[in-house]
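Colleague: Fold the stuff below for me.
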Amino acid sequence: MGWGGVLRDSQGNWMLGFHGYQAGGNALLEEAYALKYSLQLVWDKEYKKVICNVDCRDLLQVLQDKESIIFFPILDDILKLLGKRWSMTVSSIGRECNKPANWLAKRGDSSLFNAWCLMKDPPKNLRFSYSRIA
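Modeller: This is a model prediction of the structure:
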C-alpha cells in the first residue's frame, strides 16, 4: 500500500513531497497514512497556518465519527495532530487537482519497503504534470 503527498506554498509552488509504503491495508488506510504523515511533517517544519486538501471524502467523513477510532486507530493520531495549537483547515479537493500526490502514492506503492521518502525537489517524471496543475 503506497501513500504520498505534496506540501505547497500559498502560490501553489512545490515545497516538499513525500511517499511511503505500508504493508497491508486498503485505500482508506492509505489516505489516512498520507494525511497523518503530511500533518506531522508540517507540524515538525513549524508551519502554523495550514490548509490541508484531501481528495478522499470517505476519510473526511470517518474523521467526523469518533466511534470509528475503535476500528481505525490511526484516526486517533490524526485527530491529535489536528488538535495541536495551530491554524489548520482540512478540506476536500478533487482528484484531478491532486494528481501529484496520487502519482507519489503510486511511487510509494512500488517502493516495496516499509519506509518513507522525503523529496526537496519534484521528481523529473512529476514536474510536467505538477506544473500543469499549479
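Colleague: contacts and neighbour counts: CA atoms only from here.
Modeller: Fine.
Colleague: what about the longest helix in the chain?
Modeller: helix 27-44 (DSSP state H).
Colleague: The structure of the following sequence is requested for comparison with the preceding one:
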Amino acid sequence: MDSPFKGYKLNSDGSSRWNPGRSGIGGVIRDSDGNWIVGYMGNIHISNNIKAELTTLMQGLQMALARGLLPLEVNIDCKDPISLIDNDHPSYTNMLFDCRDLLRRLGNPQILHTFREANRVADAVAREGSKTSQDNSFLCLEVPPVFVVEKLEADKGRNSFC
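Modeller: Coordinates of the predicted model:
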C-alpha cells in the first residue's frame, strides 16, 4: 500500500537515560517509500527529555534543509515539543526560535505525533547515540546501521513509517 504523502519524512527521537541525565538524539529521513535517505545520532551530555527532543528535531530539520529534502513531513513520538512549537516556554526560547525558523525555511511542514511503535528506527539510533563516549557528539549516517536494518525493513512492510 502506497503512502498518500509523496516527499520525505523525518522521524526524530530524543532518549534521556535520566531526567535530567545523559541523553541520546537520533533520527532518520526516508522517502515516501520508506527508503533510507540519511540518518543521524549523537548525545548531549546532560539534558532532560524536552531538550533532547528539541535538539534532535533541530538536527533533523537542519539536515533536511541542507540537503533540500522537500516536501517534508515530521513525525515525533513526544507531544510536548509539538505543543511548545505552537506556544512557548522560557527555558527553551532559543531552541524554539531555531525550530520555528527552520520549519519556516522548509515551507512549514506538518509536525505529527506518531506512536512509539511507528518511531522504532529513530528510537534505536537515539538510544545508540546516548552510548557514544564523546559528549555533544553528532554522527551523520549515510547508510542504515546494522542495528536498524531489520526495523527499517519491517516498517516498509507495514508502512508504519507513514
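Colleague: Pull up the gap between residue 87 of the second structure and residue 112 of the second structure, please.
Modeller: 16 Å (C-alpha to C-alpha, to the nearest Å).
Colleague: more neighbours, these two?
Modeller: Counted by other C-alpha atoms under 10 Å, residue 87 of the second structure and residue 112 do not tie: residue 112 has more neighbours, with 15 against 9.
Colleague: if I pick that one, what's in contact with it?
Modeller: Residues in contact with residue 112 of the second structure (C-alpha atoms under 8 Å, 6 or more residues apart in numbering) are 73, 74, 75, 76, 82.
Colleague: What lines up with the third one in the first structure?
Modeller: Under the alignment defined by TM-score structural alignment, residue 75 of the second structure is paired with residue 53 of the first structure.
Colleague: Quick check: closest non-adjacent residue to residue 54 of the second structure.
Modeller: residue 81 (6.3 Å; C-alpha to C-alpha, 6 or more residues apart in numbering).
Colleague: With residue 92 of the second structure instead?
Modeller: residue 51 (7.6 Å).
Colleague: The one you found: how many residues sit nearby?
Modeller: 22.
Colleague: what lines up against it once you look at the first structure?
Modeller: In the first structure, residue 51 of the second structure lands on residue 29 (TM-score structural alignment).
Colleague: got it, and residue 101 of the second structure?
Modeller: Under the alignment (TM-score structural alignment), residue 101 of the second structure pairs with residue 80 in the first structure.
Colleague: Neighbours of that match, how many?
Modeller: Neighbours of residue 80 of the first structure (other C-alpha under 10 Å): 10.
Colleague: Tell me the spacing between the residue nearest to the spatial centre of the first structure and residue 51 of the first structure.
Modeller: Nearest residue to the geometric centre of the first structure (C-alpha atoms, centre = their mean): residue 34, 3.3 Å. Distance from residue 34 of the first structure to residue 51 of the first structure, counting by C-alpha to C-alpha: 15 Å.
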